[in-house]
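**Student:** Any chance you can model this:
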Amino acid sequence: MTSADMHGPVVRCPAVLISAPASGQGKTTITAALARLHARQGRKVCVFKCGPDFLDPYWHELASGNPVHSVDLWMTGEADVRQRLHEAAQSADLILVEGVMGLFDGNLSAADLAQRLGLPVLAVIDASAMAGTFGALAYGLQHYQPGLRWAGMLANRVATQHHADLLHKGLRDPQMWLGAMPSVQLGEASPKARTAALLPERHLGLIAAHELSDALQRLDTAADALARTPLGQRPWSAEPGQPSSSWQDWCVDFAQPESTGGQPMLKPWLAGKRIAIGRDAAFSFIYRANLDCLQAMGAELCFFSPLAGDGLPDCDALWLPGGYPELHAAALSANTGLRDAITGHVKQGKPLWAECGGMLALCESVTDLQGHSQPLWGVLPGRVVMQSRLGGLGMQQLALPVGLLRGHTFHYSRLDTDMQFSTRSSRPGAEVQAERGEAFYESGSVRASYFHAWFASCPAAAAWLFGATIES
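**Tutor:** Next up is the predicted model:
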């Protein structure tokens, strides 16, 4: 973020917010397919993800070839959103923003973001089990919140050309038609395979792109299908870097914010400190912006893979992020050298921030849905029990001694422990501990919680998690 009162010229760039009536309609697939389609044609595509999400960005990064950041009016803040989009517009040919949940879901929804920034909205609607009702749903979306710019409607998971014709005919405004995306299959996959299955899921969301050897092939398959729709066939221009009139209609003026909007200032609280970060399939829930924030405060970052058998690098502090330790419990437990090194790290009083899955890995054991238990590292007293229902979901804020961190929670497990928590997170706008939130534990030099933090919301508190002394 630049200094408070600085603002630059307006930058104009084609941009679209891709949303849907609900989760599960295929908006991630369509966003990634559109990014891949234009990236293959030599354009620079910058993709952003609305709301808290660690998994969709992996697909968008692979599709676009560029870093993906989260944008959210509450968690990251409007000034941060405007700054990131302004910076992207200076070099991008196209900006895509994937929405979160349904278009109007949430206190600060994807629609609110689109309205504040003037982003045209593209609605992806799963039309697999409807015909004329598609038009009614599209009409309702278009007119529910006055003031939105609309790019159009894309019917997803369409069976036949006749089905597509029925959907198109049902629209009150035919100009809103962006085409019909078929049920896409990968190679010799079952004919019943749908577009959503092209990007497979597990209990916390999509399987990350880097976990699949054929991830790029999956994206190319989706991009090829999208290329046959009116959306995919919108002409760009014969002139390099110049969008056609059809894309000019979706251009947005991105201005650098005139102020940081009260965003916290960064100081070199972590200068000279080396932070080791677990990063692999078991510990992959890392916001790129969190790494940027740590480095901006002076930290040197080094990464290691517990699953690959890596030992603990020489470090002043340790971060075990969230991820899927429950899926790799046997491999983690087998890395006894790392377990002993982490135990020694804690005995020396060195800081350790364990976030969600990172906290789970430090516990004594994990029990799966079938009742089978697997030992873990045993650094913290407690047993993890996986469950089929959500244990926590939604935006959260965590009040720490040096400030208030914003973030979220999302997990399918519970922690049975005798550890005493020092505080709990709470929902946005609620008084601290006014309602039940995620426990924040302090055990020696370990700080741990199911809470996922957005470091830039309070850099001082983030630095405190890693052992910095913050003077009031």
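**Student:** can we go C-alpha only for contacts and neighbour counts from here?
**Tutor:** Fine.
**Student:** isn't residue 15 right next to residue 92, touching?
**Tutor:** No - in this structure, residue 15 is not within contact of residue 92 by CA atoms under 8 Å, at 9.7 Å.
**Student:** Give me the more crowded residue out of the two.
**Tutor:** residue 15 (30 against 19; other CA atoms under 10 Å).
**Student:** mind checking how far the more buried one is from residue 323?
**Tutor:** 31 Å (CA to CA, to the nearest Å).
**Student:** To compare with the earlier structure, here is another sequence to fold:
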Amino acid sequence: MTTKTSSGRPDRHCPALLVSAPASGQGKTTVTAALARHWRRQGLRVRVFKTGPDFIDPMVHAHASGAPCRQLDLWMGGEDHCRELLWQAAGEVDLILVEGVMGLHDGSTSSAALAERLGLPVLAVIDASAMAQTFGAIALGLKLYRPGLDVAGVIANRVGSEGHARMVIESLPPGIVAFGALPRCEALEWPSRHLGLVQATELPDLERRLEAAADVVARAAPPRPAPVRFIAPVEAEAPPRRLAGRTVAIARDDAFAFLYPANVDVLEQLGARIAFFSPLADEPVPAQADALYLPGGYPELHLDRLEAATRTRDTIRAFHASGRPIVAECGGLLALGDGLSDLAGRRAAMWGLLPGEGWMQPRLVNLGMHAADLPEGTVRGHTFHHGQFESPLAPVGQTRAERDHGRPEAVWRLGRLHASFLHLYFPSNPSAIAALFDPATPPPGG
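**Tutor:** Predicted structure coming up:
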């Protein structure tokens, strides 16, 4: 169904749910992936989005749904960007799922705020393993805490028995629909490490896990979501194709996997050709590259292979010496240092382009939304890491944390090299990104 609007583009209608929870660790990622696979097995075209900054959960959702999983964030990308992504998806698929971030009401741009702003009904996943009738109280509190929020229903997760499931479902007040109860079982638990779940590409039994999780969800027989109206936003003017005819090489493997699909979209919209290569396989920077992007990931888990990647190292050094742009984020930054030490204190030599040493910490070093006021323009993004980096090279600036008292991140520049722990979200300022990757842009002060 479509409806003409003042934007000149029709509104679209598509069944949709935002899957959230009272807190992290309740099982919303697994439930979202299981629902996506369950409805995909029924022949539906499913698209999954992730609220807030995240790289690991979207990998699981992409495998579960068979389509890329993109971010929805009111601060990083803005409301119009979120509306555009949902509106586009509503014209292409049969069902939309959005996984929330942290607890439903957590943060200034919370999942609840996104759901209310964009008209998304909420499905709350509540870990019922240590409660009975309080389950209903929590569900009611989630619904009433923010006036206007549409809580379509709840899923009781990790119930101990059929009797326990009946007890928690019967505690729900009128007006809150039960989407089912899921038992405690291996199929609904996923391995994790310090930044979240283990990457999907590292799970050899990923398909088995997704199928088993979908089987569990299917037995709960969740009702199919109702259609949601997605209002057509005014079509944004396309940015100038400043990178037309340019090739951007992007490192992509298990050590450099933290890459937003939307970032690749922006580079392509700017006219760039994309060439992927694997440092873990000691592949050289593609010969045709005009700019290089080293995203984040888990370099600390692959010290020996990165130390041995001499062909990758030598071509990155030569690339920098030629004066072409390099953008390195978080794990990409750590790989460019003189050395990197893991949690056990084992050090490996890295690529020695950016002077300094990196090492991993057992506790989280920084987390939050940040903006970077770069010479090319202000770009928004986020930081989330257990790594530290010390360099004799003075930073050219620091990021601005979105929340009060947030810890800023250093930004280093060395010729056309830009390096920081900040993961940039390219849709926040495509023009600045074009300048950052354009070989014709002179280095700051040059």
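**Student:** Could you quantify their similarity as a TM-score?
**Tutor:** Scored by TM-score structural alignment, normalised by the length of structure 2, the superposition of the two chains gives a TM-score of 0.94; 436 aligned residues with a CA RMSD of 1.8 Å.
**Student:** so which strand or helix has residue 59 of structure 1?
**Tutor:** helix 56-64 (DSSP states H and E).
**Student:** How far off centre is the helix or strand residue 116 of structure 1 falls within?
**Tutor:** Element membership for residue 116 of structure 1 (DSSP H and E) is helix 110-117. Helix 110-117 of structure 1 sits 18 Å away from the centroid of its parent chain (CA atoms, centre = their mean, to the nearest Å).
**Student:** And that helix against structure 2, how far off on average?
**Tutor:** Aligned to structure 2 and superposed, helix 110-117 of structure 1 gives a mean residue distance of 0.8 Å (mean CA distance after the TM-score superposition for structure 1).
**Student:** Quick one: name whatever helix or strand follows that helix.
**Tutor:** Proceeding N to C from helix 110-117 of structure 1, the next assigned helix or strand is strand 121-126, under DSSP H and E.
**Student:** how far is that following strand from where the chain is centred?
**Tutor:** 19 Å.
**Student:** That strand to helix 110-117, inter-axis angle?
**Tutor:** Angle of strand 121-126 of structure 1 versus helix 110-117, following axes from the mean of the first three to the mean of the last three CA atoms, to 10 degrees, is 160 degrees.
**Student:** so how much does the next helix or strand after strand 121-126 of structure 1 differ from structure 2 once superposed?
**Tutor:** For strand 121-126 of structure 1, the following helix or strand on the C-terminal side (DSSP H and E) is helix 133-144. Compared with structure 2 after fitting, helix 133-144 of structure 1 has a mean deviation of 1.1 Å; criterion: mean CA distance after the TM-score superposition for structure 1.
**Student:** So the counterpart of residue 350 of structure 2 in structure 1 versus residue 413 of structure 1, what's the distance?
**Tutor:** Matched by TM-score structural alignment, residue 350 of structure 2 corresponds to residue 376 in structure 1. The gap separating residue 376 of structure 1 from residue 413 of structure 1 is 15 Å, by CA to CA.
**Student:** picking up where we left off before, who touches the match of residue 350 of structure 2 in this structure?
**Tutor:** By CA atoms under 8 Å, 6 or more residues apart in numbering, the contact list for residue 376 of structure 1 reads 329-330, 332-333, 361-366.
**Student:** One more: residue 79 of structure 2?
**Tutor:** By CA under 8 Å, 6+ apart, residue 79 of structure 2 lies in contact with residue 73.
**Student:** And for residue 155 of structure 2?
**Tutor:** The contact partners of residue 155 of structure 2, by CA under 8 Å, 6+ apart, come to 123-126, 178-182.
**Student:** Kindly report the same for residue 190 of structure 2.
**Tutor:** Per CA under 8 Å, 6+ apart, neighbours of residue 190 of structure 2: 30, 197-198.
**Student:** Looks to me like it is in a strand.
**Tutor:** No - read with DSSP: H, G, I helix; E, B strand; the rest coil, residue 190 of structure 2 is coil and lies in no strand.
**Student:** Appreciated, that's everything.
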